[in-house]
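Undergrad: test case, fold it:
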Amino acid sequence: MKELTKSQLALYNGQDKEEVYVAYKGDIYDVSSSRLWKNGKHYEHWAGQDLTDELPEAPHTEKVFERFQKIGKVKK
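TA: Here you go, the predicted model:
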């Protein structure tokens, strides 16, 4: 499993690298395969960052992360 700082995670924003990652509750998920994250944006949410605080505003629950592979942790 990878361990990335928030600065390193930010590079996986769909623009700088081929892989697209998001974090939730300290876990990092690879959302590269999702058409909803194409180009690193999903509605008003941006890839390469922790979405924990944004999830309450989403029309879905944290179960959405079960669709994606957990690839690491955000380093504190």
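Undergrad: switch to C-alpha atoms for all contacts and neighbour counts from now on
TA: Will do.
Undergrad: contacting residues for residue 39?
TA: Counting by CA atoms under 8 Å, 6 or more residues apart in numbering, residue 39 touches 13-15.
Undergrad: you'd agree it is in a strand?
TA: No: going by DSSP: H, G, I helix; E, B strand; the rest coil, the assignment for residue 39 is helix, not a strand.
Undergrad: please give the structure of this sequence too, so both can be compared:
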Amino acid sequence: MIDDKNNYPSYSRFKLALRNGQDRPEIWVAYKGIIYDVSCSRLWRDGKHYEHWAGQDLTDELKDAPHSCQVFERFPIIGLLI
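TA: Take a look at the predicted model:
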């Protein structure tokens, strides 16, 4: 996942919420304290992926997803959620 957490900037939940694909062009989501940029995914178009919304911490929601956390390996790490 992430080797050195000191190399990444930290973002608050408020800053994460602004990257929801509607307020700004970036589409970010967090999982287990790590923020990923999912902007390039066609499945996150307009900041929505099925019943999930971008700009949020999806840690608790992943248990209901039909995929594992390995899906996040496809996306660049933006920073850490504080």
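Undergrad: overlay them and tell me the TM-score.
TA: Superposed pair, TM-score by TM-score structural alignment, normalised by the length of structure 1: 0.96. Supporting alignment: 75 aligned residues with a CA RMSD of 0.6 Å.
Undergrad: in structure 1, which spans are helices?
TA: 6-9 (DSSP state H).
Undergrad: at the geometric centre of it, which residue do we find?
TA: Closest residue to the average C-alpha location of structure 1: residue 22 at 0.8 Å, with CA atoms, centre = their mean.
Undergrad: check contacts around the alignment partner in structure 2 of that one.
TA: Taking TM-score structural alignment, the alignment pairs residue 22 of structure 1 with residue 29 from structure 2. Counting by CA under 8 Å, 6+ apart, residue 29 of structure 2 touches 16, 35-38, 54-58.
Undergrad: can you get me a residue count around residue 5 of structure 1?
TA: Number of residues near residue 5 of structure 1 (other CA atoms under 10 Å) recorded here: 11.
Undergrad: sounds good, over and out.
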